[in-house]
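Q: Give the three-dimensional model of this entry:
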Amino acid sequence: MTMYVWDYLSEYEREREDILDAVDTVFRSGRLVLGESVKGFEEDFAAYQGVDHCVGVDNGTNAVKLGLQALGVGPGDEVITVSNTAAPTVVAIDGTGATPVFVDVRPDDYLMDTEQVASAITHRTKALLPVHLYGQCVDMAPLRRLADRHGLVILEDCAQAHGALHHGRPAGTMGDAGAFSFYPTKVLGAYGDGGAVITHRAEADQALRRLRYYGMDQDYYVVGTPGHNSRLDEVQAEILRRKLTRLDGYIEGRRAVARRYEEGLADIAGAYGLVLPTTNEGNTHVHYVYVVRHAQRDDIIDRLKGYGISLNISYPWPVHTMTGFAHLGWTEGALPQTESAAREIFSLPMYPSLDQARQDRVIEALREVLGTL
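A: I've put the predicted structure just below:
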């Protein structure tokens, strides 16, 4: 039986009664769209994050897109971000009519190299979009200083960082708004698509509520900027509301898995060229994925298939090298750290219900493969 980087079935078996009750609660409520479950989840998630406002939307991509629009980003603007991210980050920027501008990442943690941001700012720059990748936060202090100096807004991409902290502050609360995805694989995942934007800014909250509902502030009447049909589904909201009460437990489960990898691989990593993930000072890592690095990545992945282990790469193609973004004019070699990482990184299985026996199977197989290279 093939083992994959993510699996939800064992978790579902444990939580099945509550999940099905959540569905039944919505179906019996008499309100299937923007009802009490969406309202309740928005209030609960805002409280968990320690912010004033949370607006549920239909997916993480639109959380980024609508978040940018609510902060005033539009055609003719530039948004500084990274190419080492899931394509939806950049798809969302493109969807606002703004132009994504890339800076490279750091070689040790693959996060935005904040020292490169200042030189990327132009008179068209409107926003900074750091991506809190793999479960830990970008260094936000220098970005905040740059934003304040140049009059920019900051939208944090928190799709992989639910519950992550940076010097005690939750991901998504250090900029002007934070965008979250609740895709099933996420640290807080739904049983389908979902997303949300959190903010302290009342005007952004009001704009988001219009934008997710066609641009309406009342039935059938569009004001300001026309919006989208981007409402968080009532069933997914109720499931997320239940799962939010277990989020801290999910995070601790992920940390336990990360500790077992460290214990099982640290003694051979250096000798065999395997680079294990690090946690930056001041960060609380939630380990959305467990990303390791090796110069013979592709060979390792192929050999592990013989052990029934199928691994993932997050991400094999930097966004700036994709043909879909050729119109931006970036070429290979422009972001050397990003491109180097894309050739060597890969993810080991990571989810809170990963039991020790299955994880040991991964560790032993990887040790054996490394020993034959």
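
Q: Every contact and neighbour count from this point should use C-alpha atoms.
A: OK.

Q: mind listing the strands for the chain?
A: 53-57, 78-82, 99-103, 125-128, 153-157, 165-166, 169-170, 177-181, 195-199, 216-218, 221-222, 283-284, 290-293, 345-348 (DSSP state E).

Q: will you turn the ones you listed into JSON lines that also has mean neighbour count?
A: Formatted as JSON lines, the strands of the chain follow (neighbours: other Cα atoms under 10 Å):
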{"stretch": "strand 53-57", "mean neighbour count": "27"}
{"stretch": "strand 78-82", "mean neighbour count": "26"}
{"stretch": "strand 99-103", "mean neighbour count": "23"}
{"stretch": "strand 125-128", "mean neighbour count": "24"}
{"stretch": "strand 153-157", "mean neighbour count": "27"}
{"stretch": "strand 165-166", "mean neighbour count": "20"}
{"stretch": "strand 169-170", "mean neighbour count": "19"}
{"stretch": "strand 177-181", "mean neighbour count": "29"}
{"stretch": "strand 195-199", "mean neighbour count": "29"}
{"stretch": "strand 216-218", "mean neighbour count": "15"}
{"stretch": "strand 221-222", "mean neighbour count": "12"}
{"stretch": "strand 283-284", "mean neighbour count": "21"}
{"stretch": "strand 290-293", "mean neighbour count": "20"}
{"stretch": "strand 345-348", "mean neighbour count": "22"}
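
Q: Next, the second sequence, to be compared with the first:
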Amino acid sequence: MSLVPRHVLMTTDAVGGVWTYALDLAEGLSARGVRITLAVSGPAPRPAQRRAAEQIEGLTLVDAGGTLDWLADGPRPLDQTARALRGLAAQNGVDLVHLNSPALRGDEDWGAPVVGVCHSCVATWWDAVRGTALPEDFAWRTERLAQGYRRCDRLIAPSFAFMQTTAARYGVLPATVRNGRRPIGTRPVPRRRQVLTSGRLWDEGKNIATLERAARRMRGRVEAAGPLEGPNGQSVHLDRIQALDALSPTDLQQRLRLASIFCAPSLYEPFGLGILEAAQAGCALVLADIPTFRELWEGAALFVSPQDDAALAVVLDELLEDADRARRLGRLAAERAEQFSLEAMVEGTLAVYAEALAQRAPFGEAAA
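A: Just a heads-up that it's a prediction; the model follows:
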């Protein structure tokens, strides 16, 4: 029995960073000869997203239907989504299932090893953002995810900090495989004295409200790329920050190449792909002082308390006015970003796949 799967069913959504993660990983796995059936639940991919998926050799994109765990109004829709995905796994005869939403695991047999990825969860989000007892609507989602975590053959977390958070909350021990991206080569261009942020701006965990308050105190310009409204009805209003709405990957890369500083004031972030993209583009990083960002960017970024908008405004204005320091920090960020490569993510993921396959192999086959 080979410990490299020939065909993987991978689940995803098209709402945020999981989509980017899934396409990057699928591209890397395809280069290793692994076929990917990418099953999308929740809101349908946009035309540009479909085109990006269709460019990956060995990837088949499937609209699986169903809902996302954090949008479902109860367990039954998740049961229906999981049933459809199990049917897809059986229909395609896959060797391994990669769940980017482990709440879909359930108790049923999927006919292949199941690896779940701990991208985020409502309970740890609530702990970081609100810090109070979980509301009833979050309680059943948390129990559903806990069940999924326990039933997966292996789990992956994108940072050591989030592995610890997940272990403390759920009593499981994911492997740490940091996210990675293939850098897009760009020629140096003069940078503008401005700050850029990006991501799901409507998500309270991104803490854009603190950056908005900081921007009101600042002399410098702040721009934000990303949706202001989410599929769950959440929204954010920006006054002082210039809202750019959702940009295409090409347009966002261009903005990153021009911005002096990238700021992420997040209260909650299991990894932060937007920060990695900014670092690859050579932006100076100003980040919230939270464990994930310290782990990944210590020595290559400036850190500010995510609750202190006054201090954030001072740090951003001072850095905008010190172009030499901003360039030095940008170089440090770019050098650090090289550690988070697509190749390293693929290697780490394949190692976890091998463990899951070996666990399911009949005695003696794993050595064959």
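
Q: Would you pull the TM-score for this pair?
A: Superposed pair, TM-score by TM-score structural alignment, normalised by the length of structure 2: 0.33. Supporting alignment: 191 aligned residues with a Cα RMSD of 6.5 Å.

Q: picking that back up, residue 44 of structure 1 is nearest to which of the strands of structure 1?
A: strand 53-57 (8.9 Å; Cα to Cα).

Q: which strands and helices sit next to that closest one?
A: In terms of contacts (3 or more Cα pairs under 8 Å, 6 or more residues apart in numbering; DSSP states H and E), strand 53-57 of structure 1 is packed against helix 36-49, strand 195-199, helix 202-211.

Q: thinking again about what came up before, how about the strands of structure 1 in a markdown table, adding distance to residue 89 of structure 1?
A: As requested, those are exported to a markdown table (distance: least, Cα to Cα, whole Å):
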| stretch | distance to residue 89 of structure 1 |
| --- | --- |
| strand 53-57 | 15 |
| strand 78-82 | 9 |
| strand 99-103 | 10 |
| strand 125-128 | 12 |
| strand 153-157 | 8 |
| strand 165-166 | 21 |
| strand 169-170 | 20 |
| strand 177-181 | 10 |
| strand 195-199 | 13 |
| strand 216-218 | 25 |
| strand 221-222 | 27 |
| strand 283-284 | 22 |
| strand 290-293 | 19 |
| strand 345-348 | 20 |
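
Q: can you pull out the helices in structure 2?
A: Remark: helices assigned in structure 2 by DSSP state H are 17-31, 47-54, 75-92, 122-129, 136-151, 160-170, 208-217, 249-258, 273-280, 291-297, 309-320, 323-337, 342-360.

Q: out of the helices and strands packed on strand 53-57 of structure 1, deepest packed?
A: When these are scored by mean count of other Cα atoms under 10 Å, the highest mean neighbour count falls to strand 195-199 (a mean of 29).

Q: What angle do strand 153-157 and it make with each other?
A: Orientation check (axes from the mean of the first three to the mean of the last three Cα atoms, to 10 degrees): strand 195-199 of structure 1 against strand 153-157 gives 140 degrees.

Q: which ones are touching residue 168 of structure 2?
A: With Cα atoms under 8 Å, 6 or more residues apart in numbering as the criterion, no residue contacts residue 168 of structure 2.

Q: between the strands of structure 1, which gets nearest to residue 119 of structure 1?
A: Comparing the strands of structure 1 by Cα to Cα, strand 99-103 comes nearest, at 9.4 Å.
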